[in-house]
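Asker: Please find the sequence and the predicted model below.
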Amino acid sequence: MQFHHEGIDFSELGGDLVTDYLVSVQADLTIVDRDVVIYDEPCFPVAELAWSLTRWLRAVERQDFRLDSLSSSLIGLVTIAREGNGWVVFSEQSSHVRSGPVSDDVIEACARDFISSVSRDLTAYGVDPDRIIG
């Protein structure tokens, strides 16, 4: 399982508020489980996804994750839902394409890797990722 982004773009950034970064920092996002593409979206708000995943990982009792994006009216562009003893990943845009169930450790590592990757991009741009992602 991997959340991958590339081509990070800060060109739409018009301010210095946290919400400006969450909405405006975009990249092409691909979520892959083994060789199956679960979700593929250009110009996706990756800082917002990293911010939301950070809060989800901090929860004492982890519930299903549904990205409630400032950039879209659809809740669940990225969804991580409990299924049996594991987690499945999908998008409400194409909910019929789902990952296989993965363990708590695997989904947590996947989320942390994605957050770290976005944090590195923010740092390279000269922004403190703790201020934006938390």
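Answerer: Looks like it came in fine.
Asker: switch to C-alpha atoms for all contacts and neighbour counts from now on
Answerer: Will do.
Asker: Quick one: classify the spatially most central residue of the chain as helix, strand or coil.
Answerer: Using C-alpha atoms, centre = their mean, the residue of the chain that lies closest to the mean C-alpha position is residue 49, 3.4 Å off. Assigned by DSSP: H, G, I helix; E, B strand; the rest coil, the conformation of residue 49 is helix.
Asker: One more to weigh against that first structure:
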Amino acid sequence: MRFVCRDFGVSDLPRRGLTPSEAPLEVLLLDIDAELTVWDDEHNLWSEEMFPVAELAYWLMHWLRSPDVGTRDFELDSMSAEPGLIWIVQSEEGWRVGSSLEPDVWTSPVTWDLLVAGVRQFVRSVHAGIVELGIDPAFIPEP
């Protein structure tokens, strides 16, 4: 299981009349987007353009740092869409990733360690994409 992002952008910031340094946290989380693809082994499970990847990275890192991590499922309750854009749930076989965008499609189960490694790699790639936009990624916790 892995998340892959490409084509980072901040298409709504200019429309809002804001620069990245002026934008409040909630605007940065919503407006920094990219094409997000979820892979399972070598299979592309689903892809979504203009996905709020900064928001996903932000909430995933908060989830990983919560006291009950590893015992509680994750659901992205995005400020821009219905809850469930990303689900990470524990099953008897391991952890699986799914989305309300494709509710019948789930990754194969992975161990907790592989899941955490995939999440951390995703957050590192979001940090790198944000830096390429010329924005300081400090608002998203380090992986």
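Answerer: Received the coordinates, thanks. Note that the structure is predicted; figures quoted are calculated from it, not measured.
Asker: hang on, the earlier thing: give the equivalent position in structure 2 for the residue nearest to the centre of structure 1.
Answerer: Matched by TM-score structural alignment, residue 49 of structure 1 corresponds to residue 56 in structure 2.
Asker: And for residue 123 of structure 1?
Answerer: Per TM-score structural alignment, residue 123 of structure 1 is aligned with residue 131.
Asker: just residue 109 of structure 1 next, same as before
Answerer: Match for residue 109 of structure 1 (TM-score structural alignment): residue 117.
Asker: Specify the local secondary structure of its match.
Answerer: Quick answer, by three-state DSSP: residue 117 of structure 2 is helix.
Asker: roughly how far apart are it and residue 132 of structure 2?
Answerer: 23 Å (C-alpha to C-alpha, to the nearest Å).
Asker: out of these two, which sits in the more crowded spot?
Answerer: Comparing residue 117 of structure 2 with residue 132 by other C-alpha atoms under 10 Å, the one with more neighbours is residue 117, at 15 against 12.
Asker: so where do the strands sit in structure 2?
Answerer: 2-9, 33-40, 43-51, 74-75, 87-91, 94-99, 102-106 (DSSP state E).
Asker: Throw those strands into a markdown table and include distance to residue 15 of structure 2 and mean neighbour count, thanks.
Answerer: A markdown table is the format used below for these (distance: least, C-alpha to C-alpha, whole Å; neighbours: other C-alpha atoms under 10 Å):
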| stretch | distance to residue 15 of structure 2 | mean neighbour count |
| --- | --- | --- |
| strand 2-9 | 13 | 18 |
| strand 33-40 | 15 | 20 |
| strand 43-51 | 15 | 16 |
| strand 74-75 | 29 | 20 |
| strand 87-91 | 30 | 17 |
| strand 94-99 | 29 | 20 |
| strand 102-106 | 30 | 13 |
